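In: only the shape, not the letters, is given here:
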């Protein structure tokens, strides 16, 4: 039986330090029927020259460049438009997959007749060193839980395009991954996680530079703009979000 093709969309912006590692982590997958779609969002470093060399050496890799810097959501949507695979997945240029990531997730999908799954993941620092933290999630994740907290690590999600179609991603520069998985899970009411860590999420020094207030504004915008709630309901939702972030989600952050 022919193995289904998996499309892996990787947006790039000034990622010269990490992009080789991200691509190589896909090339090391034990599941080999995949395509990588790299989309450069007008990098000003050496990312393009690094990627161009990798494309020449592996026909499974596509490379595209946007005309202007437009943000991760737009880059992912462009990659989505070029995807040919039955299964759609995402990887950021500074993150990594473990070698059996795709195989274990596809086996899980097929065994349980599911259109979508995700997994746990580990934290690494900017130098790729383990931070001894594994981020878990409810093994059965209901929409209402995802509504108050994004338990789906974007680097771990994979869905069946035959079931969902290609789901458009918000062009918002922040929180578009949360909105995307909300759209996925809303269609199926609940999702099941592969209950093990299959990827490495890199904690960047510049990724925590935004103020707490700015982060709250972006999360509030999900309720106000994406869900379309009025001010009062959005504030009520934010109280549930904060409760979950402060008291519930830390329970899923485990020492490893």
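Out: Ah, there it is. What you are looking at is a predicted structure, and each value in this text was computed from that prediction instead of being measured. Numbering: from 1, shown residues only.
In: please count neighbours and contacts with C-alpha atoms only from this point.
Out: Fine.
In: for residue 23, pull up the helix or strand it's in.
Out: According to DSSP states H and E, residue 23 maps onto helix 19-27.
In: structure two is appended below for comparative analysis:
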């Protein structure tokens, strides 16, 4: 996340309303100056699955994603940009497809 307060709420809510709810939402704020981190903290107070962290210094999208990956505890990782959103059944359908098709997801 970098200065994405205007679109961040929609992105976060699209993850939190997934039909497959066993997930963690790892978000790295890349030193935003627009209140993005404050918004993430509000979401974290309301839902324990939201795990925001501020990057120690601005490093770009790749570095922010790598910092989040380092904190991941689940078996799978999916990316979502702060100006995008997931349809409600996205993770459920992807996991079902992977299981049924014996897809090489590791």
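Out: Cool, the structure landed. Just so it is clear, the structure is predicted and the values come from calculations on it, not from any experiment.
In: on that earlier part again, so what touches the helix holding residue 23 of structure 1?
Out: 12, 36, 47, 50-51, 91-99 (C-alpha atoms under 8 Å, 6 or more residues apart in numbering).
In: of those residues, which belong to strands?
Out: 12, 36, 96, 97 (DSSP state E).
In: the second one pairs with which position in structure 2?
Out: When you say that, I think you mean residue 36 of structure 1. Counting by TM-score structural alignment, residue 36 of structure 1 lines up with residue 25 in structure 2.
In: neighbours around its match, how many?
Out: A count of nearby residues for residue 25 of structure 2, using other C-alpha atoms under 10 Å, gives 21.
In: what does residue 67 of structure 1 give?
Out: Neighbour tally, residue 67 of structure 1, other C-alpha under 10 Å: 9.
In: wasn't it part of a helix?
Out: No. Membership of residue 67 of structure 1 in a helix is not supported by DSSP: H, G, I helix; E, B strand; the rest coil, which gives coil.
In: from residue 43 of structure 1, how far off is it?
Out: 11 Å (C-alpha to C-alpha, to the nearest Å).
In: which residue numbers in structure 1 does stretch 90-97 of structure 2 align to?
Out: Against structure 1, stretch 90-97 of structure 2 falls on residues 101-108 (TM-score structural alignment).
In: what's the mean distance for the matching stretch versus structure 2?
Out: Superposing on structure 2 and averaging over aligned pairs (mean C-alpha distance after the TM-score superposition for structure 1), stretch 101-108 of structure 1 comes out at 0.4 Å.
In: what's that stretch in contact with?
Out: Outside stretch 101-108 of structure 1, the residues within contact range by C-alpha under 8 Å, 6+ apart are 29, 30, 31, 114, 117, 118, 158, 194, 198, 199.
In: and that stretch, which residues are buried?
Out: 101, 102, 104, 105, 106, 108 (16 or more other C-alpha atoms under 10 Å).
In: sounds good, over and out.
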